[in-house]
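>>> any chance you could fold what I've pasted below:
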Amino acid sequence: MFWEKKLAQWVSQVREKTNLPARLVLWDGQQHDFGTFSRPQVTLKVNTAAALPLLLDPSLDHLGEAYVKGKIDIEGKLSDVIRIGYSLARSTVTHASKLARIRRYFTHTKASDKKAIQYHYDVSNEFYKLWLDKNMVYSCAYFENGDEDLDTAQLKKIDHILTKIQLQPGRRLLDIGCGWGALVLRAAQKFGAQCVGVTLSENQFELATQRVKDAGLQDQIEIRLQDYRDMAGQFDRITSVGMFEHVGLKNLPLYFGKIRELLADDGIVMNHGITSSDFDSGETALGGGEFIDKYVFPDGELPHIGLALEAMQRGGLEVLDIESLRRHYAHTLALWADNFEKCAAEAEKLVDDEKFRIWRVYLAGCAGLPQGRTTGKHTALVAPPYVRPSAVTEPSQRDAGQFHLFDEPAPAGTPPAAGAAPPPTRASRGGILPARADAHCARLAAALPPTVRLGTSSWSYPGWNGIVYGDEYSDSRLSRNGLAAYSAHPLLRGVSIDRTFYAPLTIGDYARYASQVPDTFRFTIKAMSSITDATVRGERGMPGEVNPYFLDADLARREFIEPCMQGLGHKAGALVFQFPPLPDAWIINPAAFVERLQQFLGALPRVPDGVVYAVEIRDAILLTPRLMKALRASGVRYCVGIHARMPSVQRQAAALARLDDDAPGPLVVRWSLHTGLKYQQAEAKYAPFDQRVDEDRGTRDMLAALAARYALAGQSVLITVSNNAEGCAPLSCIALANAIVTQCSQAA
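Alright, predicted model coming up:
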């Protein structure tokens, strides 16, 4: 009775706002009309009272779920059904909470991505053949004239992409998310390219492989059942069509970074995908995203085009051209939905009733979207930043793909400036020249105890030209290939990978770094903040909701420790759990934090000899005997963090002595920030990090004395220095090495 009363009130409210030619028929025969008409265009049959809670909150998510679960049936032309469904849909909560986004972020592991892809694409090849074009292209078509049929428009789309990337015979093309192989087949047949296509769908892999064999193109095309993150090698051109929707918002910079890694320096990329109209990359006003996430594309996330462009740049790519295909996509969706309705009887035989209902409402619903207010469709032509378009003028030229890209090498034959030292003649792997050898640094390195490894926080700073690197290079190029030249410096025997604090890396990422450095080199790696930050940070780093993954040992093992150890092996030196300032709830009860921390540390897997776990804090109040006792019981080191929020090196060394209890263990130090400065202030003051601006002799001398004590006790010493310590980390390392050698000599 309660729900029926609510239902009558809802129908009355709808009638007051609009006049819809729709009728609601309940399971007991009762009827409610949403407007005045002689005959309804659409009839919603409610099969059970269990549908009423969904109808009374009629977002697209709830209406779709009610239909899929058989709680309601619909009669009428499907386009009319969808139109009325949109009219009934009320605005619901439009933006996923940060907590929900965290959950989505952590679903994007290789295993979960493979499962999600197979859920969607492995329905059956025969099912997709019914309503796609003859080449089975499952992405937005290109209607050059507007009157093309779907088969023609899909071929034009592929040609449009391959023309814009200037594909030529013999060039190596990688297609990420290759589907059933249509693009690589066209690229090989018409453009003469050498192609590799990767997919996570077993059905797509099998059919694409067979199609390549049937076309006799095995010598030109290779289809792989492989995650793009595990790819290696270099390609002249890369295409990603309808794939980056599956990557996840948080993973976009890593996705584009991987593309940059696989791309030749003079290469070109075409990224083609669906985007969100919401500036925060959230849900649309009418809902629908939850339904799609639950029933159609598990873990799919649509970025706003602005977020996508930012991620491309963070990944080391420059945007050359953007093209909106929203109208093309709307027409594509309409043709797919129409094809599906025409073959509905055949489709029902290939899948179960629920799957059939899912696809029917999904395709019709997408075709009926109020285009422009919900989603967009964009292609982005991108390249490394040292590739430039020479003829990007009128829109007609862009649409025709008339680009002429070229390298911009330095003028040949230019003599060096008077008095300049001759440049190094041998580049490291990846084309990065190391700085010219310095005799003073070589002597220091020889005098430094072999157990002492100094390094910097990251290595991709163009301002280090002449100090670490022998020429000017972009930060993205140094990030990708700079470690070989970096490790050629005699005093830089280690480095800190800081980007892992923001997002996890893959085994392949770690392995690439390890391959560039000698066996004696050691990495310090920071765990993700999603494990060590008790809150979910909002704008400007302000704490927000409670982080449900705080001190999650299973997540740490799966996303941080195992990829790190498998990729770096014995070159992993210290795995550091850096804890940002904790919320008051933990600060007023530090014993509770220490207890929780000890439980977490005790659940971590053992690491090989020579590798240590270390804990770094940013709350001085936690620097207690209780903490040191817990670390000692867990076999974990305390990381001396030199930071404005922490006490002096001397005081931290005293606390460290409680941990060691006259039996010193490995020393881990991170010199992060100059005393009295905030991070942003230091960044602004010291950029471009090519000189020591604020010499901090007191900190350096205390640190040198501490390092010498541990080195003389035979323990390994791993110290990383940030540019924000004094202005230029490599120069700080040289000064610190000199101080350590002096301390060791005096002690001897």
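>>> CA only for contacts and neighbour counts going forward, please
Noted.
>>> the most centrally placed residue in the chain and A653, how far apart?
The chain has N251 as the residue nearest its centroid, 1.3 Å off, counting by C-alpha atoms, centre = their mean. Separation of N251 from A653 (C-alpha to C-alpha, to the nearest Å): 38 Å.
>>> which helices and strands does the helix or strand hosting P563 pack with?
Element membership for P563 (DSSP states H and E) is helix 562-568. Contact here means 3 or more C-alpha pairs under 8 Å, 6 or more residues apart in numbering; DSSP states H and E; on that basis helix 562-568 packs against helix 507-514.
>>> state the next helix or strand along the chain beyond the helix it packs on.
Heading C-terminal from helix 507-514 (DSSP H and E), you reach strand 522-526.
>>> next SSE downstream of that next one?
Criterion used, DSSP H and E; the element after strand 522-526 is helix 529-532.
>>> helices or strands up against that next one?
Applying 3+ C-alpha pairs under 8 Å, 6+ apart, we find helix 529-532 packed against strand 572-579.
>>> check which helices and strands the strand it packs on sits against.
If you count contacts as 3+ C-alpha pairs under 8 Å, 6+ apart, strand 572-579 packs onto strand 522-526, helix 529-532, strand 612-617.
>>> one more to put side by side:
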Amino acid sequence: MPHTADRLAALARQVLGRPSPIRIRAWDGSEAGPPDGPALVVRNRRALRRLLWSPGELGFARGWVSGDLDVDGDLYDALTRLSGLALNRDEPVPAGPVADVPRARIAPVARVREAGRTALDAARPMATMLSLTGLPMPPPTPEEEVRRRRGILHSLRRDREAIRHHYDVGNDFYALVLGPSMVYSCAYWDRPDATLEDAQRAKLDLICRKLALGPGMRLLDVGCGWGSMALHAAEHYGVEVVGITISHEQADLARKRVSEAGLTGQVEIRIQDYREHADGPYDAISSIGMAEHVGRTQFRAYADTLYELLRPGGRLLNHQISRRPVANEAAYRVDEFIDRYVFPDGELAPIGTTVSVLEEAGLEVRDVHALREHYATTLRAWVTNLESDREQAERLTTPGRVRVWHLYMAASALAFEQNRIGVNQILAVKTPPTGHSGMPPTRTL
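Okay, here's the model as predicted:
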């Protein structure tokens, strides 16, 4: 009788119509598939039951987070190979970073039928799967998965709950991953020998210069995180800053850092939603890695709010991840791994959509700066930080949460490298009726 790995490899071939692109190691120690490179480790029958009950990305995610599925070897290489399992590779991945796994939502039987084979051919993979899974009962979902969500999508209460899921997992955990800068967004690698800390400092300084900050000016930092932008702007450019976040853990640490820097009279950190803020006008607004949480239904209101908070001639720097456009935007869906485990209710938009909405709100877009490759480098640095002290990371959160972050960051790095998602700094100005924007005549940054 064939070993379990041979049967799994045969199953993969039946479903894909070609051999598995990655070596398979089963729970009985058997292996099959390409001898080189990493191995996909199927630790138990429960992993197959997860895939049976949730074919595609969600089943894979549950298997990964629970530890039922693993990779032995280079995770980047494994994810690149697994991306070849996707159907419809000409259709861009909507939002999620997990290579092309989102395209694998289609069940095994349907895959075989799409390949033009007979009903008997279509039934064989399911029969093989059932024979391997044992009792085909649905396994419990990992505790790290978002369960029931309350309220209307992107209501104040629901957005607070979504932010808590992602950001309130412990400041010490974030410090381990992000490093001393405590900046959770794309760094700016302006020289080849830069460290992560150097690159994050360069990013913050780039934004300050784009906003033309100076002493006596007022800056609003929307989604201020742990206060790094507010601290940099106040210390190096002499501005007064109001930073707002709806994460209590972020606000607590941000206030502590402000106090330790002796900037309490210059920087105020508030727990406040941008929709509840009416303390303008501001000379400048920075929004760094926050707009991804706003959602399509609220993005115009977001742009209108920031427009109203700016004084005439004031500038906005919107730093935001973008996705590739799809043929039918109305059918766009957030991928399940991201929605269930990483950013609940988060949504990405094509860069053209973001620019259009900002302009519709009355802002004049003056510059778009693509930083896609910079984010890939940043994510790889975060993965290195996580891998270098994984045991401590697991003590600070849970092993499952660490597995979520490892997969999410590694796969995101590949998505940026392969131009499936991007990140852009959009500089806009509230140009007054006179038409004098106050912008320099040439681009110097």
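>>> any idea what the TM-score is?
The TM-score (TM-score structural alignment, normalised by the length of the second structure) is 0.78; 384 aligned residues with a C-alpha RMSD of 3.1 Å.
>>> now do the same for T378 of the second structure: its match in the first structure.
When the first structure is aligned by TM-score structural alignment, T378 of the second structure is paired with T332.
>>> thought that match was touching C140?
Yes. Checked against C-alpha atoms under 8 Å, the pair T332 of the first structure and C140 is within contact range at 5.9 Å.
>>> hmm, back to that, the match of T378 of the second structure: how many residues sit nearby?
Residues lying near T332 of the first structure (other C-alpha atoms under 10 Å) number 24.
>>> can you confirm it is in a strand?
No. The assignment for T332 of the first structure by DSSP: H, G, I helix; E, B strand; the rest coil gives helix, which leaves it out of any strand.
>>> contact partners for it?
T332 of the first structure is in contact with C140, A141, L150, counting by C-alpha atoms under 8 Å, 6 or more residues apart in numbering.
>>> what is the neighbour count of the aligned residue in the first structure for H248 of the second structure?
For H248 of the second structure, the aligned residue in the first structure is E202 (criterion: TM-score structural alignment). Look at E202 of the first structure: counted by other C-alpha under 10 Å, it has 17 neighbours.
>>> which residues does whichever helix or strand R7 of the second structure is part of contact?
Assigning secondary structure by DSSP H and E places R7 of the second structure in helix 4-16. Contacts with helix 4-16 of the second structure, where a contact means C-alpha under 8 Å, 6+ apart, come from 18-20, 24-28, 30-33, 85, 108-109, 111-112, 124-125, 128-129.
>>> let's go with 7 Å and repeat that
19-20, 24-26, 28, 30-33, 108, 111-112, 125, 128 (C-alpha atoms under 7 Å, 6 or more residues apart in numbering).
>>> for the second structure, which helix is longest?
Longest among the helix segments of the second structure by residue count, using DSSP state H, is helix 399-417.
>>> that one: average distance to aligned residues in the first structure?
With mean C-alpha distance after the TM-score superposition for the first structure, helix 399-417 of the second structure departs from the first structure by a mean of 1.9 Å once superposed.
>>> and for that helix, what's in contact with it?
Identification of contacts with helix 399-417 of the second structure by C-alpha under 7 Å, 6+ apart yields 65-66, 76, 79, 97-99, 144, 341, 372-373, 375-376, 379-380, 383, 393-394, 421-422.
>>> V184 of the first structure matches what in the second structure?
Alignment note: V184 of the first structure maps to A230 in the second structure; criterion TM-score structural alignment.
>>> that match and I244 touch, don't they?
No. Applying C-alpha atoms under 7 Å as the test, A230 of the second structure and I244 come out as separate, 10.0 Å apart.
>>> which neighbours do the two share?
D221.
>>> between those two, which one's more packed in?
Between A230 of the second structure and I244, counted using other C-alpha under 10 Å, the more crowded position is A230 (29 against 24).
>>> just the buried ones from the contacts of helix 4-16 of the second structure?
Neighbour-count burial (16 or more other C-alpha atoms under 10 Å) applied to these gives P19, S20, I24, R25, A26, E31, A32, G33, P108, R111, V112, P125.
>>> any idea how far the fifth one is from L58 of the second structure?
As judged by C-alpha to C-alpha, A26 of the second structure and L58 of the second structure stand 20 Å apart.
>>> any idea how many residues pack against S390 of the first structure?
Look at S390 of the first structure: counted by other C-alpha under 10 Å, it has 11 neighbours.
>>> for A413 of the second structure, same thing?
Using other C-alpha under 10 Å, A413 of the second structure has 28 other residues around it.
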